[in-house]
Every structure is written in C-alpha cells, then in structure tokens.
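**Q** Coordinates for the following, if possible.
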Amino acid sequence: MASFNVGPLPGNSDFGAVVTGLTPDMLEDPQVRQDLHDLWIDKGVIVFRNLEGLDAQLELSSIFGEPAEHPLLVGIKDQPRTHHVIADINYAEGHGDTYIINGEEIGGHLPWHFDLAYVDKINHGGILRPHVLPNRGGETGFIDQVTAYEQLPDHLKEAIEGLDIIYSYQTDSSQAKFGIRPEKCVRLSPEIVRAASHPVLQKRAIHPMVYTQAETGRKVLNISPWHAQSIVGRENDEGDALLREVIDHSIRPGRAYFHKWQEGDMVLWDNWRMMHCAAGVPSG
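**A** Below is the predicted model:
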C-alpha cells in the first residue's frame, strides 16, 4: 500500500504537518486520499515537500473539494491563466500593491484574513505553490483559530457566543478597520481595483464569529480581520471595541507559523479554520 511520511511544522507543534514521500501517482490511491483529507481536518495546514507541477496541484486539490474560480478573477479577464481555478498571485516592481510597512516599501503584502470573507460562500481550502522564490521575504503566515478560541478568556467566549460579523471587500488594506495595517499605501494594482468594482464584491456578507467544526466538535474563532466591518446589531463603538479585543487576541505575536518557501513546496490550508497572510517582498 502506498504511504507517505508525516512530521510537525518547523518550530510548531500546535497545528500543521509536513508531508514527505508523496508522489503524484499516489494521489490516485483512495486510501491515500482519505488519509490526506483526515490529516487536513486534524492539522489545518499541510506542507508538501517535493510535489511539483500544475497537474499535481489540481489532483491534490480534488481530494479536499471541488475546485472553483476566485471571485476576484471574474473582474480580471486579461490575467494570463493556464486553468480557470488557478490564480497567479505575484508582485513585480511597478506592478501590484505596494505599502509602507515598518518604514520599508513592501510589495505583495496581504494582512491577516481568511479567503472570501466578503462573499456568502467561503471556500473550504486553498493550495499555494511557488513559481519564483524571492531573495528576501515572501513568507506566508498561518494562525490556527481553533487554538485562538481555546485560549480566549472565558469572559470573551461568553461575550461573542451567537454573534455574527459583517464583512465587505477592502481594496486598500492600509484603510482596514481592524487588525495590523500597513502604515501607508504607495500603489494599488489597477487590475485588483477594477475587479473590486464588480457587483459581486459590492455586497456585504455576514458570517458567525464562532462555529463548530463538524468533523471534530472543536470550536473555531471564525474571524477575518482585513475585511471585518462590525458586529451585527452592535455597529457602534462598544461593538467595535469587543471585535478589536478578540482580533488582537487572535493575531498576537508568537501565535503564527510563517512558511519559508522552498522549491517543490505546496501548502494546503483549511480556510474554515486558518487565518493566513502574505509578508510580501521588499520593493526594488
């Protein structure tokens, strides 16, 4: 029977796993597919070493759900793509979003979020693989919101039970209402600005602040700081203060794993459980 090796994420034991010894032909084995799915639910993030190529990415994706097109791509008709469910996320000097972060000009930065918080249907997972490795920067961060909920003080658990959050798409992350914001926006990608004007991204979405993971019964702190606007029914200073306190707890230093990319990596995450961010790369 085909098998693969599982180890912990470097420097992290609370969540996540590293899978080695997995080959593309093994992805057709029903037991391997079930084992990978179970590992994903259990650990939240899986780093696959030495698993390369578009075909392997698509086959791997099919284990965890039906691949779908990202809503932002609906408004970027001229983006070169080899497959409609694959998004090319990149930064080149003079192209793409650029911000001032800690006094340095950084391109390709994305603050803490889970994908598609600003639409009604949230994708269950995502898989990233690198095309070009930067000389410096480029890490992708992950925070486990199962652990974040478990470590919430009891008074905050009680305060947020049954509450919902209003989300809307925020193009300029330096203007985000919550979370860690860049100091200044230098440049926004014209393609993203154009895509953000699409009607599907002009609506608000509402999602519960806490949900229970169906497979395990674990409670998940279901918060996406970047696009959060307010708590339903508490769109006031008091409600914002509560939301800010919970978000600040969830993204506090030391909670995250930052993945340093290597050739041949693929990284899968449970988007219903994990927050992620892109550290970005120095401009120039």
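
**Q** make it CA atoms for all contacts and neighbour counts henceforth
**A** Will do.

**Q** How many residues are close by T212?
**A** Per other C-alpha atoms under 10 Å, the neighbour tally for T212 reads 14.

**Q** quick one, what contacts the residue nearest to it when sequence neighbours are not counted?
**A** Across the structure, with C-alpha to C-alpha, 6 or more residues apart in numbering as the measure, the residue nearest T212 apart from its sequence neighbours is K219 (4.4 Å). With C-alpha atoms under 8 Å, 6 or more residues apart in numbering as the criterion, the residues that contact K219 are 146, 149-150, 210-213.

**Q** which among those end up buried?
**A** In terms of neighbour count (16 or more other C-alpha atoms under 10 Å), the buried residues within those are 146, 149, 210-211.

**Q** Point out the ones among the residues you listed that are inside helices.
**A** In this view, the buried ones among the contacts of K219 that belong to helices under DSSP state H are 146, 149.

**Q** residues contacting E105?
**A** With contacts defined as C-alpha under 8 Å, 6+ apart, the neighbours of E105 are 98-99, 186, 282-283.

**Q** what helix or strand does it sit in?
**A** In this structure, E105 is located in strand 104-107 according to DSSP states H and E.

**Q** Repeat that for V18.
**A** Secondary-structure element containing V18, defined by DSSP H and E: strand 17-20.

**Q** again with I127
**A** strand 125-128.

**Q** Following the chain past that strand, name the next helix or strand.
**A** The first helix or strand that comes after strand 125-128 along the chain, using DSSP H and E, is strand 140-144.

**Q** re earlier: which one among the buried ones among the contacts of K219 gets closest to M275?
**A** Distance from M275 was checked for each of the buried ones among the contacts of K219 by C-alpha to C-alpha. The minimum falls on V146, at 10.5 Å.

**Q** Would you check that the closest one makes contact with L221?
**A** Yes. Under the criterion of C-alpha atoms under 8 Å, V146 lies in contact with L221, with a separation of 6.3 Å.

**Q** And this one, please, so the two structures can be compared:
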Amino acid sequence: MKHIECIAIGNELLLGIVEEKNISWLCKRLTQAGGVVEQGVIVGDVPDDIEAAVRGAILRQAALVITCGGLGPTEDDQTMAILAEALNRPLEEHPEALAMVAERYRALYEAGEVPHPDLTPERRKMARLPRGAIPLRNTVGTAPGMLINIGDRTWVCALPGPPRENRPMVEQELIPRLGEIVPLHAYRERHYEAAVRDESVLAPLLQIVQRQHRDVYVKSRAAAFEAQTTFRLLLATRAPTAEEAEARLDAAEQSLRTILGEHGIALKTYSSHAPA
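**A** So this is what the prediction gives:
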C-alpha cells in the first residue's frame, strides 16, 4: 500500500522548547482524507540528519514525504536547500514563489506589521525552491511551501513549521491534490465506552473481536483509573468504499456488543467519525 511519511524539523523540538504538534495533526487529517501514514519522526537542524530522513523515506518507497519546518528567512532555515541536495535538483529562485513572498510582505506593510515591503536577500531566500517544484501559498505567514514529483511516483512536500501556517496550507494546497499523489481509501472509526474497571478483563475479549475482524483495528484505553473507571474503545477501518467500511464496522460492533454482553459489560456509543 502506497504510504505517507512525515518529518518534523527543528532543534527547538528536540530540546523540548517547542511542543511538536504537526505530526499528530497530519496523521489524523491525512487519514481522514483517505491517506495511509506509516511513519512520523523528529530531526534537528542538522543537514545530514534531515537528508538521511528524507532519503530513508524515499528508499521505503513512500508515495509522499512531508517535511515540516525550516522554510523561513534565517540562516538555520535550510530545508529547501537540503531537499534540493537530497533530490539532486538545483536550488533556484521561483518566479511564482517570489510573487507570493512579495504579495505577503506588501500586505503586511500596508497593515503596519513590517517597516517596508522590499524584497531583501533574506526575504528572497524564501522563494528559492528545488527545480521543478510547485510553490504552495502561505496565507498566514510569509514562506511558501512546495510540492515536487521526483519520479517513480514519489512526491515530496515541504510545509512551514508553525501549526497556524501549516494547517491552512495543508487544507488549501495539499488536501485538494492528495488524490493525485496517493490512492485514497474510505476511512471510518467509531468510539465506545465500556463499563469495566480492569483492562486485563477486557483485553482477551477484544482479542476475540480482533481475530474475528482482521480488517478492523480494535483498541482500548482508560479514560481514568478510579472508582468510576471506564475504558474507551476504538473500532477503525479503511476500505475501497465508504459503504464497505461501514459494513465492516457494523459487523465488528455487533461482535463487540455480543461478547461484552455475555460478560456483563455494558457498552455505549461515544462517537462515530467520518472524514470532515
């Protein structure tokens, strides 16, 4: 199955100064959109480490490799240059990306957010992309992202690090193109609460459900460990069609209710999710 891998970049993430929030959000959003995310990693601002992470994902035949961070105007924002090196593409100023940067600084200047709209070398740096890249518009920050096909049906996408910039770019620029990059599947999930205090009692019953429905993911987690402990249960699946996914969950839910009921464990539906 063609998959997606995500790489978060930044020393501040590894030092714990900034909490990494992009990978978990991307995993959820891309899964909802029908993609399959198989790996997410954090690397520091070390060119060799970033290049190794990207090359590793390509060697694992990821259909889409996403990087987050390192697109800004400062010296340690090196993601575009490192990707150009890793992909064996020259780094060059992209006219469309430059126009995006100019437009953002003009708007910021008119809003009184920056002292001038001039395209300084630091600002022009953000318009330098690997040759063949498609610039992605940043409607919140100043640095464009990029999407590039490197052959063998592999794409690389560079996104900004701040979540307030990252998420709009994903929604506006990446999600609409996702079906052209990876095969999309219908993903569905349902959540339940089971009135049981001991997960060791629940575990063998869930194993039975999992063995009966191998195409459904079955998982439990404690909501709290106290007198009124309940466990939240997840049933999730992906299928070629929404109807097939729902049918799988219907069958698994019936098995779950039957098995838990036989052991006196009440089950109630917590929520049911389809892609937004």
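
**Q** What would you report as the TM-score here?
**A** Here the TM-score for the pair of chains, by TM-score structural alignment, normalised by the length of the second structure, is 0.29; 123 aligned residues with a C-alpha RMSD of 5.4 Å.

**Q** follow-up on the earlier one: got the angle for the next helix or strand after the strand holding V18 of the first structure vs strand 140-144?
**A** Tracing the chain C-terminally past strand 17-20 of the first structure and defining elements by DSSP H and E, one meets helix 30-43 next. If you take axes from the mean of the first three to the mean of the last three C-alpha atoms, to 10 degrees, helix 30-43 of the first structure sits at 70 degrees to strand 140-144.

**Q** List the buried residues in the helix or strand just after helix 30-43 of the first structure.
**A** From helix 30-43 of the first structure onward toward the C-terminus, using DSSP H and E, the following helix or strand is strand 45-48. Using 16+ other C-alpha under 10 Å as the test for burial, strand 45-48 of the first structure gives 45-48.

**Q** on contacts alone, who are the packing partners of strand 45-48 of the first structure?
**A** Packing contacts for strand 45-48 of the first structure, counted by 3 or more C-alpha pairs under 8 Å, 6 or more residues apart in numbering; DSSP states H and E, involve strand 17-20, strand 266-270.

**Q** how about a cut-off of 10 Å?
**A** Helices and strands touching strand 45-48 of the first structure, by 3 or more C-alpha pairs under 10 Å, 6 or more residues apart in numbering; DSSP states H and E, are strand 5-7, strand 17-20, helix 30-43, strand 125-128, strand 140-144, strand 266-270.

**Q** Hey, what's the angle from the last one to strand 140-144? Just curious.
**A** Angular relation of strand 266-270 of the first structure and strand 140-144 on a 0 to 180 degree scale: 30 degrees, by the same axes, to 10 degrees.

**Q** and strand 266-270 of the first structure, what other elements does it pack with?
**A** strand 17-20, helix 30-43, strand 45-48, helix 54-62, strand 125-128, strand 140-144.

**Q** Which one, of the ones you listed, ends up nearest to R244 of the first structure?
**A** Across those, closest to R244 of the first structure is strand 140-144 (C-alpha to C-alpha), at 16.7 Å.

**Q** So what's the residue count around L128 of the first structure?
**A** When neighbours are counted by other C-alpha under 10 Å, L128 of the first structure registers 17.

**Q** Would you mind confirming that it makes contact with Q57?
**A** Yes. Here L128 of the first structure reaches Q57: they are 8.4 Å apart, a contact under C-alpha atoms under 10 Å.

**Q** Do a quick rundown of the helices in the stretch 101-250 of the second structure.
**A** Counting by DSSP state H, counting those that start in this stretch, the segments of the stretch 101-250 of the second structure that form helices are 121-125, 163-169, 178-181, 199-212, 242-262.

**Q** would CSV of the ones you listed with distance to V65 of the second structure and mean neighbour count be doable?
**A** Formatted as CSV, the entries for the helices of the stretch 101-250 of the second structure read as follows, by distance: least, C-alpha to C-alpha, whole Å; neighbours: other C-alpha atoms under 10 Å:
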stretch, distance to V65 of the second structure, mean neighbour count
helix 121-125, 22, 17
helix 163-169, 15, 18
helix 178-181, 11, 14
helix 199-212, 31, 14
helix 242-262, 26, 17
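
**Q** got the contacts of E105 of the first structure as JSON lines, with neighbour count columns?
**A** As requested, these are arranged in JSON lines below (neighbours: other C-alpha atoms under 10 Å):
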{"residue": "T98", "neighbour count": "27"}
{"residue": "Y99", "neighbour count": "27"}
{"residue": "V186", "neighbour count": "14"}
{"residue": "P282", "neighbour count": "21"}
{"residue": "S283", "neighbour count": "16"}
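
**Q** Nearest to L156 of the first structure among these?
**A** Out of those, the one with the shortest distance to L156 of the first structure is Y99. That distance is 32.9 Å, counting by C-alpha to C-alpha.

**Q** For the stretch 101-250 of the second structure, just list every one of the strands.
**A** 128-130, 134-136, 145-149, 155-159, 186-194, 217-222, 231-239 (DSSP state E, counting those that start in this stretch).

**Q** how about the ones you listed, which one is nearest A53 of the second structure?
**A** Taking the strands of the stretch 101-250 of the second structure one by one with C-alpha to C-alpha, strand 155-159 is closest: 12.1 Å.
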